[in-house]
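Colleague: Quick one, what's the 3D model for this:
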Amino acid sequence: MSPTPVEPPENPVARVVVDVSLPHLDRPFDYAVTAAQDLDAVPGARVRVRFAGKLRDGFILERAADTDHAGTLAPLYKVVSAEPVLTPEVDRLVRSVADHYAGSYADVLRLAVPPRHAATEKATRPQRPPVAPQPGDGPFAGYPTGPAFLAALRRGDSPRAAWQLMPAADPVGDWAAGLATAAAATLEAGRGSLLIVPDLRDLDRLRVACRELLGEQGFVALTADLGPAARYRAFLAAVRGDVRVVIGTRAAAFAPVRDLSLVALYDDGDDLLAEQRAPYPHAREVLAIRAADVGAAVLIAGYSRSCEVQRMVNRQWLIPLVAERGQLRRTAPRTRIAADTDQALARDPAARAARLPHDVFETIRVGLAAGPVLVQVPRAGYLTSLVCQDCREPVRCGHCHGPVRAGRADHGADDYGRTVMLSCRWCGRMLPQWQCPTCGFRRWRAPVVGAARTAEELGRAFPSTTVRQSMGGSVLDRVPSTPALVVATPGAEPPADDGYAAAVLLDTGLMLLRADLRASEEGLRRWLNVTALVRPGEQGGTVIAVGDTGSRPLQALVRTDPAGFAARELAERAEARFPPAVKLITVDGRTESLADFTGLLEPPEPTEILGPVELGPNATGDVMINRLTLRSPLTVGNRLTAAVKAVSATRSAKKAEGALRIQVDPVEIG
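Modeller: From the prediction side, this is the model:
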């Protein structure tokens, strides 16, 4: 008996994206689908293909009836799994993010789709009960436009808001409850939500809030820190539509949420939201690109406001969701700067020069009578910039406004007998006759951070008080409401049961002197996050900062005005041509590689090319790394990114020696 003939596939061509990061191969390739593979070779399925003589992993993007390839197509080597794990929406997102950051599709795809766990994929699909979200407005009830925002989500609309949280240990400032409430409102409309936070501590807090409103089975947590099986199980629950709410860290920004209608992000200024692998995408930008593509609602929440979010507000892409000023004054802790009055200076004449002035000890003493007191100390080892010896203004290049460094001079000494020379980190210009543009002084200094003694000093000052430390590899989860001193570094501050009675911000000037454009923005963000752990002003909550009373970030902290500070900061960056008011791309590599890159680059006008300048040796110490900085107006930013990506493809095709590290809109600029 002759075998039953097999019908040829209706669409015999599979367009496959191959796991190859070479820029000149950043496109799909066509393969033939055999009759035996027809049913399993669905769009989104994992496959193995022969590429350049080797077997490589890939994903089917689509099936087609014909191809532009002139010769005979090679068949798919194997369909690894018929599970469609790459959805069309995520495919578009991956391509958009790769183009936005001058990266390759394959590099972004590795961030979007986790490795397969065969046993988990073949296991019986778990049954999840229907989710009945708890109704209510939660923290949004304390904001004038909060209930309207939730009502829009329940209708299935797509509002976009920058939620300025009230910084206090009060229900109206509970960001986790707010994000869970927004997800529940979206779920009432039968739509999906994606909630992103910076780290695992925040994720644990959000998990508790979602459990209260959505139930244990109403959501999944997706993060790279999960084991292979748990991560893939959560991923499958999302891609199959078993759950409509996904929470996670930056790795979850690409999660395949079914019927996505809300993307939410907490504390977008946290640098943990920036991916550390090429092409270094930021979760905020990934979510913005995704929301624009699918028409989803957007909620970016934070106690502070980044310049990137302020720019979105200025463009009216985001609408501010803020509290009434009167409510903010009643709820926020009472915040002041040490030695800010003539009376305080008369009592303690050395207050402005002291690291621990009398006002600090008085605040701690009063606070300990009511509960725990938090003391924030800048982390030892922060990179600080050079400052004017007289007025403490950061030293900047007069040509490009870039940061300045000090190095040993090749010959002689400067006018003050120092065998060092100033040079710009961006454009490389030497600055032998630097003069402060603010006060005219010509001397500069490099402050040194030293905060290791703080816990011991406070322990001696308050001998009968428990002193707890939270820093480095020993971060406390929570502290009880009993009186105690808690000394913590930025980002390691543990919440307290019922909130802290008081908080002290030490060495604020040192936090502002990091060699980074975002130092002031980051300092205010850190301080407001501490303020949010303190009891409301109505309950006696107090925050005191030790620093310059004229400091703009500290004044914004006292006024609880992060929006005003962000608006002014953005305006000044626009004047000085700094991101996000301009497009900035850095290219790091060997001198020869950068010269080759510059020779091939055809940047749009007007584009500034700054450098190259030396950064220092590589990790092994055998190669000197240099940096080239490209800067252009936003109007031609996309063209500049495309030009940089084209050079990468050209160098890849001709197998040019010397790898280059390209970062578009880098988080750290210094």
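
Colleague: Could you use CA atoms for every contact and neighbour count after this?
Modeller: Fine.

Colleague: Helices along the stretch 151-300 of the chain, start to end?
Modeller: Here the stretch 151-300 of the chain has its helices, by DSSP state H, counting those that start in this stretch, at 175-188, 200-214, 228-239, 283-294.

Colleague: So which of the ones you listed is the most surrounded?
Modeller: The highest mean neighbour count among the helices of the stretch 151-300 of the chain, using mean count of other Cα atoms under 10 Å, belongs to helix 175-188: a mean of 26.

Colleague: now it against helix 200-214, angle please.
Modeller: Relative orientation of helix 175-188 and helix 200-214, computed by axes from the mean of the first three to the mean of the last three Cα atoms, to 10 degrees: 40 degrees.

Colleague: Which strands and helices lie in contact with helix 175-188?
Modeller: helix 146-155, strand 192-196, helix 200-214, strand 260-266 (3 or more Cα pairs under 8 Å, 6 or more residues apart in numbering; DSSP states H and E).

Colleague: For the comparison step, fold the sequence that follows:
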Amino acid sequence: MSPAQRRVARILVDTPLSHLDRPFDYVVPDDLADSVVPGCRIKVRFAGRLVDGYVLELADDSDHEGKLAPIAKVVSSEPVLTPEIAKLARDVADRYAGTAGDVLRLAIPPRHARAEAHPGGATPPEPPAIGDASWHAYLHGAAFVRALGAGESPRAVLNVLPRHEPERAVAEAVSAAVRAGRGAVVCVPDVRDVARWDAVFAEALGPDAHVTLTAADKPAARYRNFLRVSRGEVQVVLGTRGAAYAPVHHLGLVAIWDDGDDLHAEPRAPYPHTREVLLTRAVETGAAVLIAGHARTAEAQSLVEQGWCAEIVGDQPARRREWPVVDVTDGTEHGAAPARLPAAVFETVRGAEGPVLVQVPRRGYRTSLVCDQCRTPAQCPACAGPLVQHRADAPLVCRWCATTVAQWQCGECHGTRLRAPVVGQLRTAEEFAAAFPGRAIVTSGGQTVLDRIERDESALVLATPGAEPVVPGGYAVVVLLDTWLMLARDDVRVFEESHRRWFNALALAAYGARAVAVGDSGTLQGLVRADPAGVAARELADRAQTHLPPVGRLATVDGPEAVITGLSTREWPPFVDVLGPVPVEPGRDRLILRVPRREGLALAKVLKGIAAERSAAKEPPVRIQIDPVAF
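Modeller: As a prediction, this is how the structure comes out:
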């Protein structure tokens, strides 16, 4: 056998089976010797089927004692899997009790042959020296950019002030990193953010200095942009979750905007969070870190308190000056019951000289209904599901089975009148239109989310959290309605998430604007003080008492009731705190496992072993999530 025939390729086979999550050795046939290169896509015969895989490395021999099977086909000689991303995939898989193959499906877009045919080899353009003007408003901000320009790797958590464009500040940081000969990866929550940031990046860095990577891109364009990065033609990547794995050469900066947004949590196995992927890359490559947002998460606060990240904030006078003044009202007047449109809100909106933003916690019209007499929830006569109403002249309809109910009668008191304990932004729009007839009512939420509206001094915008459109010059007044309703959600992160959405809404205010929040003054003091860091510190302290992430590690295991019951009674390591099982739906239960942070990898290894046992026995898999955003 010739030396060429003895060449061995270590292959990562594309399989979701946990017990097969390791490299396998294959022989490189003579006729494929010139086309098999590390990082390329191939096909191999595996368990009787022809499956995809990636070449991790080439070797002269193998530790396998039996006969090695040959590589069946080279799909493409394009090296799309770099050693850094291969190691990142393994580390992320180990962190989240998943498989490297699952991670690579998130990291590498599907192949597009026509895109590969484009010639490569272009050198990355040198970005212009755009300075650090956006950072002068923050303590130690300019020093962070200077460190990047000097080739250093600072790590920081930035709390962005209203009207201080975060996209421009990040572009200046990216420019400093690139001019020092290094690349950058910037991740934002969704494609609306990508579009806005892309325009600023193109203006600041030059039209061809970066690429965008999102799942919404057309396959050919997405793969072409990916190849430009992997070939070293571009050093800057802007995108959503998948961009965190972009194979940027000489990575020098990883940045994430609004890391508390749940869109950063991957909905596919192994469910990694973008922030954790970027932090893992930073540790592996020695890159700088920037976590930016109007609010701050408990995870970011933990990095600050540990000293791993520096804190970049405006000083107290700057925060007081830039954030709108927030008045809090509980909605009551002279001891009466809380009003839907409190006098404080009415007077502030009526006196506003410019557009007004009203954040409404629920979308829709009347999102829940109860009997007006006995307050019994209105149920569908067909399936007992909840009844809703989509507009004033619409009939009642069941949220579960869509049955239309022409005439409803309460099953308890036989009353026929209904009331809405919670109303959505459409019903609120009707109320505000009647109260302020001179205002032009605009709604944003649900299936109709507005990214931006033209400035209209008479505009009154009612939006659900996260759907607030930008208006040039900012809003004259921001109203946060029913804050108690957002805080009443069944979510372990409800306090943090509610404040994130409130700070994001307040950040859309104009200079000198006013804001009114309807809720409890004690709970909303973080808004009154314009203190996102204080809110995050309080949240982190609460998490420490309950040993929840980021103080501890937490995992959920979902599966059939009998399977979860069996797992709950098995012998777990002594550091694992087993909670449950609890039902999540008929026939399915959930087990919650909690460990100290230092035992996080050990817990993931145990769970990976359980998944491997089940896949080897050809039993149905269980759903494993490490540090889920919600559970």
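
Colleague: Drop the TM-score for these two in here.
Modeller: TM-score of the superposed chains, computed with TM-score structural alignment, normalised by the length of structure 2, equals 0.88; 577 aligned residues with a Cα RMSD of 2.0 Å.

Colleague: Contact partners for the residue most central in space within structure 2?
Modeller: When Cα atoms, centre = their mean is applied to structure 2, the residue found nearest the centroid is His264 (1.5 Å). By Cα atoms under 8 Å, 6 or more residues apart in numbering, the residues touching His264 of structure 2 are 188-189, 240-241, 273-275.

Colleague: ok, now Gly173 of structure 1?
Modeller: By Cα under 8 Å, 6+ apart, Gly173 of structure 1 lies in contact with 139, 165-167, 532.

Colleague: Tell me the one among those nearest to Asp665 of structure 1.
Modeller: Comparing the contacts of Gly173 of structure 1 against Asp665 of structure 1 with Cα to Cα picks out Leu165 as the nearest, at 26.3 Å.

Colleague: Excluding covalently adjacent residues, which one is nearest to the aligned residue in structure 2 for the closest one?
Modeller: Counting by TM-score structural alignment, Leu165 of structure 1 lines up with Val160 in structure 2. Take Val160 of structure 2 and drop its neighbours on the chain: the residue closest to it by Cα to Cα, 6 or more residues apart in numbering is His294, 4.9 Å away.

Colleague: Give the aligned equivalent of Val237 of structure 2 in structure 1.
Modeller: Aligned partner of Val237 of structure 2 by TM-score structural alignment: Val246.

Colleague: Around its match, how many other residues sit close by?
Modeller: Look at Val246 of structure 1: counted by other Cα atoms under 10 Å, it has 27 neighbours.

Colleague: Could you do the one 3 residues further on as well?
Modeller: With neighbours defined by other Cα under 10 Å, the count for Thr249 of structure 1 comes to 23.

Colleague: What of Ala112 of structure 1?
Modeller: As a burial measure, Ala112 of structure 1 scores 20 neighbours (other Cα under 10 Å).

Colleague: how near is it to Arg325 of structure 1?
Modeller: Applying Cα to Cα, to the nearest Å, the value for Ala112 of structure 1 to Arg325 of structure 1 is 41 Å.

Colleague: do the same with Val131 of structure 1
Modeller: Shown here: Val131 of structure 1 relative to Arg325 of structure 1, a distance of 37 Å by Cα to Cα.
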